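Enquirer: Next comes the sequence, and after it the predicted model I'd like to discuss.
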Amino acid sequence: MSSESVDAPAPAERPDPALEGYFGAAWPRMVRFAELLEREGELRGLIGPRELPRLWSRHLVNSAVVADFVPPSSTVADVGSGAGFPGLVLAIMRPDADVRLIEPMERRVEWLRYVADDLALENVSISRARAEELHGAATFDVVTARAVAAMDKLARWTLPLVAPGGLLLALKGERAPAELEAARSVLRKLGAEKAEIHEVVGPLGDRAATLVEVTTRP
C-alpha cells in the first residue's frame, strides 16, 4: 500500500443563505451557474481548483456588484468574458440589459454558449472576437471587463466601443489607483470625461470589489 497520499480537491464554496435575498429573482439561475462552474469549470480550464473554495465570494458576488452601475435597458459589451465574469452574472441579474459577450478563445466561447443556453438567457449574444476587431463596427452604452489588462491597455481596447456619454466599468484589484493614474493621458485622448474608483461593499457587509468607472464625453 503506497505511503503517498493524494489531497482531495477542496470543496466549492457554499453560498451564504443571505445571498438569496440579495440576488432575488436571479437566485435560481445564479445557483445553477455556480453548479455548472463547480462541475465543469476546472475540467474546461476556466477556473483553477483553488478558486472553488471562494467561488461565490471572489467571483460571483464580485461580478454581481457591476449590476448596480448599469443604467436601465442598457446595451452592454463584456470584453474578455472568459468563464462569464462579469458578463454572464450581469445578464442573469439584469434581464433588461442586452449583453454581448466578447471572447476570442473558441473553447471559452463554447462554454459561454453552453451556459447561456442552459440558463435560457434570452438577453445574451456572443461574439468570438477581440475587442479591437469591433472598433468602428459597434458601440455600447456600457462596456465591462474583469481581470483583462492594465487600465492603459484596457482603455485602448474598450473605450472605442463605448458610446458617447457611456460607461466603462472595470473590476480591478488593489493596484487600481496606480493603474488609473498611469492611464489618465490615454483616457483623455480616447474621450474619457471622468474616471473614479469605487470600493464597493457587498451584500454581506464586506468589501466585494474595486470598480473603476470611466464616463465618456457626450
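Expert: Right, received. Where do you want to start?

Enquirer: going forward, measure contacts and count neighbours with C-alpha atoms only.
Expert: Fine.

Enquirer: In contact with the residue most central in space within the chain, which residues?
Expert: Nearest to the mean C-alpha position of the chain, by Cα atoms, centre = their mean, lies Pro86 at 1.7 Å. By Cα atoms under 8 Å, 6 or more residues apart in numbering, the contact list for Pro86 reads Leu60, Ser63, Ala64, Val66, Asp78, Thr144, Ala145, Arg146.

Enquirer: How many residues are close by the last one?
Expert: Same thing as Arg146. Using other Cα atoms under 10 Å, Arg146 is surrounded by 22 other residues.

Enquirer: okay but it is in contact with Phe85, surely?
Expert: Yes: contact status for Arg146 versus Phe85: in contact at 6.7 Å, counting by Cα atoms under 8 Å.

Enquirer: thinking again about what came up before, let's see which of the contacts of Pro86 end up in helices.
Expert: Among the contacts of Pro86, DSSP state H puts Ser63, Ala64 in helices.

Enquirer: which one of the contacts of Pro86 has the most neighbours?
Expert: Going by other Cα under 10 Å, Asp78 tops these with 29 neighbours.

Enquirer: Mind putting the contacts of Pro86 into a markdown table with distance to Ala209?
Expert: Converted to a markdown table, those look like this (distance: Cα to Cα, whole Å):
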| residue | distance to Ala209 |
| --- | --- |
| Leu60 | 11 |
| Ser63 | 8 |
| Ala64 | 9 |
| Val66 | 9 |
| Asp78 | 17 |
| Thr144 | 14 |
| Ala145 | 13 |
| Arg146 | 11 |
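
Enquirer: same for whichever strand or helix holds Leu169, what does it pack against?
Expert: Following DSSP states H and E, one finds Leu169 within strand 162-172. Applying 3 or more Cα pairs under 8 Å, 6 or more residues apart in numbering; DSSP states H and E, we find strand 162-172 packed against strand 140-146, strand 207-216.

Enquirer: Quick check: which of these is buried the most?
Expert: strand 140-146 (a mean of 25; mean count of other Cα atoms under 10 Å).

Enquirer: Sort out which residues of stretch 70-83 are buried, please.
Expert: For stretch 70-83, burial by neighbour count (16 or more other Cα atoms under 10 Å) applies to Val70, Ser74, Thr75, Val76, Ala77, Asp78, Val79, Gly80, Ser81, Gly82, Ala83.

Enquirer: here's the one I want to compare it with:
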Amino acid sequence: MEGPEPLLRPGSFAAFHVERERSSSGSTTVAEDLKARQRLKRGLDELGWAAERGQIDQLLSLAELLESWGERINLTGHQSQAEIVSRLLLEAVALLTAAPAFESLVDLGSGAGFPGLPVAILLPDVQVTLVDSRQRRHHFQRAAIRELGLENVRTELGRVEELAAVEHHAGVAQAMAKPNQVVAWMLPWVRPSGWLLVPGAENPPRIEAKPGIRFETIRRYRLPGNGAARTLWIGQKL
C-alpha cells in the first residue's frame, strides 16, 4: 500500500530574527558560529528545505543555547554547535521530509526538545507539545521557548503513560523505549486518522501489529552530509 504524501516543504514563513549577544569571554567564537551556519545551510539545501533567514537564525540560536547549557549539565552528549547542527537539527529536518503533513505534533520523551523544537521553528502554524519526565530537560525546553519567542509550543512534565493524554494530529518518539511500547504509549496522544511516527536507524523498527492501527508503512531517507541511512515507521490510527 502506498504511504501518505510527504510533508510539503514550505517556501516562505514570516521571518523572526533572534539577536544573539555574546560576551568576549563566551565559549562560542565567530569561526565556530560561521561553521555551524554554513553546515546548517548546506544541509537544508541538500534536503531541499527552503528556510527563511529568521528561521535559520532561530535554529542556530537553539544550537547555541543547547551548547551553553551543555557546559553545565549534560542534555544531549553533543558539545559543539556544529555537532548539534549535524546530529540534532538536520536530523529533525530530514525526518520532516519523510513525514506526512500534520497540523499538530506531540513529541514524547522529547529530551532537550528534539525533534519538536526544530519542527516548531520551521512550521510556525503547527502546534507542538513537548513531553518529558526529567526536570532539567523540561527547564531547558521552557528556556528555549522563551529565548526563541516560540508561541506554538507547550510543555508537559511527567511520564507519558501517567499524564492525561491530549490528542494531536501526529505523535513522534525517538530513542524513548522499545518500539512496541512506544506505539502503545503514543496511541492515546494521537487523534483518529492521525499519524504515529517512530524513527529508526538503517534497519526499521520492528513493530508488531496492534489493534487501533489502520495502516502502516516504512519510509527510508538519508541524512545530509554523511548520507547515513534512516527509516521512519508511519502508522495511522483508526
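Expert: Ah, there it is. As the structure is a prediction and not an experimental result, all values here were calculated from the model.

Enquirer: of all the contacts of Pro86 of structure 1, which comes closest to Met93 of structure 1?
Expert: Of all the contacts of Pro86 of structure 1, Ala64 has the smallest distance to Met93 of structure 1: 7.5 Å, by Cα to Cα.

Enquirer: can you pull the contacts of the closest one?
Expert: Residues near Ala64 of structure 1 by Cα under 8 Å, 6+ apart: Pro86, Val89, Leu90, Met93.

Enquirer: For the last one, which non-adjacent residue is spatially closest?
Expert: Once flanking residues are discounted, Met93 of structure 1 sits nearest to Ala26: 5.4 Å by Cα to Cα, 6 or more residues apart in numbering.

Enquirer: what about Asn226 of structure 2, how many neighbours?
Expert: Applying other Cα under 10 Å, we find 8 residues neighbouring Asn226 of structure 2.

Enquirer: Need the counterpart of Val85 of structure 2 in structure 1.
Expert: Under the alignment by TM-score structural alignment, Val85 of structure 2 pairs with Trp56 in structure 1.

Enquirer: How about the contacts made by its match?
Expert: Neighbouring residues of Trp56 of structure 1 by Cα under 8 Å, 6+ apart: Glu13, Arg14, Pro15, Ala34, Asn62.

Enquirer: any idea how far Ala12 of structure 1 is from Phe23 of structure 1?
Expert: 19 Å (Cα to Cα, to the nearest Å).

Enquirer: typed the wrong thing, it's Arg44 of structure 1
Expert: Arg44 of structure 1 is 27 Å from Phe23 of structure 1, by Cα to Cα.

Enquirer: Name the residue in the two with the higher neighbour count.
Expert: The residue with more neighbours, out of Arg44 of structure 1 and Phe23, is Phe23; 17 against 14, by other Cα under 10 Å.

Enquirer: quick one, helices of structure 2?
Expert: For structure 2, the helices defined by DSSP H cover 30-47, 53-70, 81-84, 90-98, 116-122, 135-148, 179-186.

Enquirer: residue contacts, the equivalent of Leu95 of structure 2 over in structure 1?
Expert: Aligned against structure 1 by TM-score structural alignment, Leu95 of structure 2 finds its counterpart in Val66. Residues near Val66 of structure 1 by Cα under 8 Å, 6+ apart: Pro86, Leu90, Leu169, Leu211.

Enquirer: And Val124 of structure 1, by the same measure?
Expert: Applying Cα under 8 Å, 6+ apart to Val124 of structure 1 gives the contacts Ala91, Asp98, Val99, Arg100, Leu101, Ala116.

Enquirer: What's the match for it in structure 2?
Expert: For Val124 of structure 1, the aligned residue in structure 2 is Val153 (criterion: TM-score structural alignment).

Enquirer: And Leu211 of structure 1, by the same measure?
Expert: Using TM-score structural alignment, Leu211 of structure 1 sits opposite Leu232 in structure 2.

Enquirer: just checking, that match touches Glu216?
Expert: No: applying Cα under 8 Å, one finds Leu232 of structure 2 not in contact with Glu216, separated by 10.5 Å.

Enquirer: The aligned residue in structure 2 for Arg184 of structure 1 - how many residues pack around it?
Expert: Following TM-score structural alignment, the counterpart assigned to Arg184 of structure 1 within structure 2 is Glu208. The tally of other residues near Glu208 of structure 2 (other Cα under 10 Å) stands at 9.

Enquirer: next one: Gly48 of structure 1
Expert: 11.

Enquirer: what's near enough to touch the nearest residue to Gly212 of structure 2 once chain neighbours are set aside?
Expert: Closest residue to Gly212 of structure 2 apart from its sequence neighbours, by Cα to Cα, 6+ apart: Leu238 at 5.2 Å. Applying Cα under 8 Å, 6+ apart to Leu238 of structure 2 gives the contacts Pro192, Ser193, Gly212, Ile213, Arg214.

Enquirer: ok, so of these, who is nearest Asn180 of structure 2?
Expert: Ile213 (12.2 Å).
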